[in-house]
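# have a look at this fold, sequence not included:
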């Protein structure tokens, strides 16, 4: 097989939309020179009559526009407003390349383009040859007949595609914010968030993404492969190999040999060989085998992420073509829907038969200009999720299917994926055959592409579309039928069954129960229950007991706003003066509706928000977000039926005050550390009850732990009463509870439990109602600072209880093993400060008791 990489430097220019592919020669004849688009700050753009830009493909057109000084970086200041005109032009990419006589001797020469956003005309040697309208499927066609020896020219004309849809919005229902600029997005198979959402500004995308190359071969090649785990027994595993092969000559059969081997740590553990008679086009082969003493793949914290390598090759007509080496895992995954005594059902993920609590967050695209994300960003974000104790990401359906590197990193780090197909918050035109054709292609391609990754835990049909039928629309404006059912209830489950049958499928998220978002059955997006349901809703601004009242099994969406670190705020102001409440400040998520929620929560729980300066607001906003994430997680984990807590949302596509714990610039927010502690693999949770407390003991690790748990009542000044201890054998992958009796004034202290020697951090019964308590003034100090390689080991202590203490250097992007933590009187806390030479200073966040203003009344918000 011969491969010609077409990535690299291309020429690029814009034209009006009426300049179609038939005018390619006219566009190509325009001379080089400075390229200009006249637009200023108006919505209209006028391309120059001459001139091309240089563009490094793959890229979105935004990248060369920024590099050539046509526009400013769109995600800083208020620049998103100044790039909307990009959608109203056609964008022409030109590439010259050389083809050898030797390559032309092969049976087929396919042009492969992994991602085209969006409406693409493919023109080869000035002959229009194809059109492509799906960013979620690759373009792959035999183009041999269009090629010639020597210099060839490939032209790709791209548009947003939206020009074909006005005003086709008859079935377009969409519940979002004023940010959304185009309900016709439902007709276009491209990332839906690019037209704006309630947490991001619209940034029109248009470009060539990921791999682009010519591939020439003769005979046959493997186009799809995977290894399924059928079952596990006595340390052994039955696995099944699947291969899909493509033979070039359509009118004749041919002998072929398929060879494959499975390696672990570079050593073969199984070798297979099949002699096949292939027909033209698609062929299939499979084999079941038993692996002795299989090395299992486990989620993060539950065991090792053992990965095998699957090598395969096909020899046909004297040509051997190697398949891409794939890392695969031996593991089973299922959803346990078993019934409870009250008639409701569980919703547990079981991996290798073990119940897994799914801790994590919703993944959205890493950049509003998503095609420019480097592999390093995916690695950083996945590794940060692992560091925070995540076992699952939910791939939100308004984004995109990520590149292969992302799924590889998730598999290496043990992070399961609850993966939406890319449909969200709208009703899709399943009455159009052309749309159903693209939906079928997409489902088939993506389920095949991702089937071999051990991180894949469940496919879900879409984001919130089933829920919308029962929860969103009053009768007069409800749609006349469920638009999209042909896709979500027929096409997608069929594709999953055919291509990844060991991965469960759900028609939507949320789903299960008498209605799609039923709180006590299945997967829940908790916005409804904490906002409207009278049995579970907040009685005042983020009433913490509401989390305990909510009988959810698995919450895959709920979140809290939190501000960013000061370095991020400075960064998106890009040299402009930071004005709290200014135009740039508000543009990046600090608008009044959001601030009302943040300020009300700070005022109810922490301190008088009206007295805070900008730095104080950033600090207390982050602490408040962290406290609420911690409370939500602990409420879910301490319930015997609790199965998952995925925050909305984990990462950002642009810099804004929002729900995330990692911001757009990959900086940890204050809340990151609260969530990290809440997701500890060995965890104690203490809840006060009448006459004492109940302690939840969680051990998710693969080792049984012998723990002497000390418990009792402690005053804020350190005096202890009613103390006791209990020695427990805490099995691997276990959850258990015990009660203890005790007395104490919870205005002056708390119940606690601790087993530091066994890896369980001290926990207490104090909820985050810090304004209800008058904490004694504590003396906090740094006891020691020691170097450990490139890190510092900092030990701190306090003589009284401190609800939030934190270490700080001049750089708020420094990573800590823990930060924004509690300090207990007489207990030392040692923190690793990573890659840092500057000794940090320890501070406390003072909690101001007293009367709360009217801002602590809960303002119901709809997101």
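Received it, and whenever you're ready, just let me know what you need. These numbers were taken from a predicted model, which means no experiment stands behind them.

# from now on I want contacts and neighbour counts done on CA atoms only, so please keep to that.
Fine.

# any idea how far residue 174 lies from residue 339?
Between residue 174 and residue 339 the distance is 35 Å, computed by Cα to Cα, to the nearest Å.

# the two: which has the busier surroundings?
residue 174 (18 against 12; other Cα atoms under 10 Å).

# that one reaches residue 424, doesn't it?
No: using Cα atoms under 8 Å, residue 174 is not in contact with residue 424, being 9.1 Å away.

# contacts only, for the residue nearest in space to the middle of the chain.
For the chain, residue 363 is the residue whose C-alpha lies nearest the centre (Cα atoms, centre = their mean; 1.5 Å). Each residue near residue 363 by Cα atoms under 8 Å, 6 or more residues apart in numbering is listed here: 393, 394, 395, 396, 649, 650, 651.

# structure B:
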């Protein structure tokens, strides 16, 4: 009677959608290509040999047309007689990028318009035993965004990205950024499966540390179920520690009408989860089993850590604090800002996350900020952060633009936010929710668009805080970063700052020493990728003709880099010298600020440099380049973040 799952990832087929198609049989015209889901249209085309990956990476501007075309994916599958006997069968997409239509056996199931949402469809009456055909058609996100922008108005004047991105709920950096080209793409970027239920299932588990110390911990366990029967149900709970020893048990009762229940269990001598550098990261495991009588209906296993977290914003003699406390202990943050591991969302696999996050831990990094122009990360990312003790500051996915003040947009945002809060809230590494990246600040200084009205303000100051309070009250929420008080949202005596006077403002590197902000959430310095990464990108024959400007997406970014190099060294004579000197200057600049801030840790509570990783080949602020090679900054970071 337990829930059954049929994984539909893996082998699919795809092709360009024939614009002349009027009926299902018209789709058979033309050749279908093989692909592996989850993925991205660009990766699928490269793997199928239609485009060359090296040309895509070295000349991305030549491949934008792919993002303007419709594409269709197909999966055929059979079901066993036992699977068909389930009372309810659902088709589940964990992530579709972005505007899609889904058909099963010729019937339209629905449409999607938000990359960050999962979608469920009841297919009990549609699915059959043999020759099921699942189709997913994607329309151009760029064109759909442009249609909406033409109707409702432009909300962004960012020179590095397409302005229609504000209307499209997908990774904003795919529309271009100052470290990425314009390649929006599409695809089935997360898992796909069928779920079969009899009688009911466990739909949600929420685990919260109510209180803890070395002697005992009170842990609240909330379990929500779905029922297709009026019979009462029982959910047995068993908590085991990292060694497998049972630490607590409880039983939840569900009457014929109730679908929610909770219990607080007491765990003696708990092993507390601590951030990296402050202790170990033991993980407990909850096993929940839902029964009707003696029959197992569903079971869920959920890892969690026992810890409390608080954001200290109490006024003090220096202004207003902004510091993280875990288990009652103040934590000095040594962090970096994280962007998607690949511009082709869905491409990065578990081993890539393992490599990057292990490198972060080895560099003594204890916090990563998941930046708001990318994605809510995958389960592999958060599971690794739990295991490695890397704290996560989680932005909601809004960055550097106004967003629509429209009811339909708000409803999509509510669904997106609620789903991701629920999905991520059991991770002990997650310590803060942040409404957006730089929008409040840019609005206050008139840099978003030609408007005095703050479009989208209610998202960050009303909708999101209400959802966090309702669904994840154990964590703090801030509306934006930088975060200040009053009209000056980037003021050093309170909240967070983004320090871009050095680099973007051409101020000398020593200018970092002129202030001690309470918390630095962003600052950084560009450099070239490593020499071998450049060689792999364009080949040894063309290295002399490598275009710095072409792969630097920030306006005058190369000019800034040359300016700062020339302030310290003689001008580089060739590309190899440029690589070396750019990385040394980057490392020295970031080190100067971090060491200055750490020396003033009575005032400053933490610092995160921009940025940890790359998502594509480019000149950027990263410490690890797109080829996975560590720049000089990485080795500087390992030293300037070392324990003292």
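Perfect, thanks for sending it. Note that the coordinates shown come from a computational prediction; the quantities given were computed from them, not determined experimentally.

# returning to what we had before: let me have the contacts of residue 363 of the first structure in a markdown table, extended by secondary structure, distance to residue 729 of the first structure and neighbour count.
Formatted as a markdown table, the entries for the contacts of residue 363 of the first structure read as follows, by DSSP: H, G, I helix; E, B strand; the rest coil; distance: Cα to Cα, whole Å; neighbours: other Cα atoms under 10 Å:
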| residue | secondary structure | distance to residue 729 of the first structure | neighbour count |
| --- | --- | --- | --- |
| 393 | strand | 31 | 28 |
| 394 | strand | 34 | 27 |
| 395 | strand | 37 | 25 |
| 396 | coil | 39 | 28 |
| 649 | coil | 36 | 25 |
| 650 | coil | 34 | 22 |
| 651 | coil | 38 | 25 |
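
# what's the closest of the residues you listed to residue 431 of the first structure?
Using Cα to Cα, residue 396 is the member of the contacts of residue 363 of the first structure that lies nearest residue 431 of the first structure, at 24.6 Å.

# what lines up against the closest one once you look at the second structure?
Structural correspondence for residue 396 of the first structure with respect to the second structure (TM-score structural alignment): residue 371.

# residue 215 of the first structure now?
Residue pairing (TM-score structural alignment): residue 215 of the first structure is matched to residue 195 of the second structure.

# and what of residue 842 of the first structure?
By TM-score structural alignment, residue 842 of the first structure lines up with nothing in the second structure.

# touching, residue 379 of the first structure and residue 408? I think so.
No: in terms of Cα under 8 Å, residue 379 of the first structure does not count as a neighbour of residue 408; the distance is 9.3 Å.

# by contact count, what packs against the strand ranked longest in the first structure?
Of all the segments assigned as strand in the first structure under DSSP state E, the longest by residue count is strand 220-233. Here strand 220-233 of the first structure touches strand 236-247, strand 308-316, strand 319-322, going by 3 or more Cα pairs under 8 Å, 6 or more residues apart in numbering; DSSP states H and E.

# tell me where the longest helix sits in the second structure.
When every helix of the second structure is counted residue by residue (DSSP state H), the longest turns out to be helix 575-599.

# tell me the helices and strands packed up against that one.
When contacts are defined as 3+ Cα pairs under 8 Å, 6+ apart, helix 575-599 of the second structure sits against helix 557-568, strand 606-609, helix 632-640.

# try it again with 7 Å
The elements that helix 575-599 of the second structure packs onto, with contact taken as 3 or more Cα pairs under 7 Å, 6 or more residues apart in numbering; DSSP states H and E, are helix 557-568, helix 632-640.

# out of the ones you listed, which is closest to residue 39 of the second structure?
For residue 39 of the second structure, the closest of these is helix 632-640, at 29.0 Å, according to Cα to Cα.

# and that closest one, which stretch of the first structure?
Following TM-score structural alignment, the partner segment of helix 632-640 of the second structure in the first structure covers residues 670-678.

# identify the residues contacting the matching stretch?
Here stretch 670-678 of the first structure makes contact (Cα atoms under 7 Å, 6 or more residues apart in numbering) with 388-389, 622-623, 625-627, 629-630, 633-634, 661, 818-820.

# so which bit of the second structure is stretch 409-417 of the first structure matched to?
Going by TM-score structural alignment, stretch 409-417 of the first structure lines up with residues 384-392 of the second structure.

# any idea how far that stretch is from the chain center?
On the basis of Cα atoms, centre = their mean, to the nearest Å, stretch 384-392 of the second structure is displaced by 14 Å from the centre of the chain it belongs to.

# just the endpoints, please. Distance across that stretch?
In stretch 384-392 of the second structure, first residue to last residue: 11 Å (Cα to Cα).

# related to what we said a few turns ago, now do the contacts for the nearest residue in space to the residue nearest to the centre of the first structure that is not next to it in sequence.
Nearest non-adjacent residue to residue 363 of the first structure, counting by Cα to Cα, 6 or more residues apart in numbering: residue 395, 5.1 Å away. Shown here is residue 395 of the first structure, whose contacts under the criterion Cα under 7 Å, 6+ apart are 362, 363, 364, 417, 418, 419, 420.

# from those, pick the one nearest residue 50 of the first structure.
residue 364 (38.6 Å).

# the closest one is in contact with residue 396, isn't it?
Yes: under the criterion of Cα atoms under 7 Å, residue 364 of the first structure is in contact with residue 396, at a separation of 5.9 Å.

# any chance you could map the helices in the second structure?
Assigned by DSSP H, the second structure shows helices spanning 41-47, 53-58, 81-84, 141-152, 350-362, 379-388, 407-424, 439-444, 457-458, 464-471, 531-538, 557-568, 575-599, 632-640.

# count of neighbours near the residue nearest to residue 22 of the first structure when sequence neighbours are not counted?
The spatial neighbour of residue 22 of the first structure that comes closest, neighbours along the chain excluded (Cα to Cα, 6+ apart), is residue 128 at 7.3 Å. Taking other Cα under 10 Å as the criterion, the count of residues near residue 128 of the first structure is 17.

# aligned to residue 128 of the first structure, what sits in the second structure?
When the second structure is aligned by TM-score structural alignment, the residue opposite residue 128 of the first structure is residue 108.

# go through the helices and strands packed on helix 575-599 of the second structure and name the closest to residue 92 of the second structure.
Ranking those by their distance to residue 92 of the second structure (criterion: Cα to Cα) puts helix 632-640 first, at 39.8 Å.

# what's the distance between the closest one and the middle of its chain?
For helix 632-640 of the second structure - counting by Cα atoms, centre = their mean - the centre lies 25 Å from the chain centre.

# what are the buried residues along that helix?
By neighbour count with 16 or more other Cα atoms under 10 Å, helix 632-640 of the second structure contains the buried residues 632, 633, 634, 636, 637, 638, 640.

# could you do stretch 14-28 of the second structure as well?
Neighbour-count burial for stretch 14-28 of the second structure, counted by 16+ other Cα under 10 Å, picks out 14, 15, 16, 17, 18, 27.
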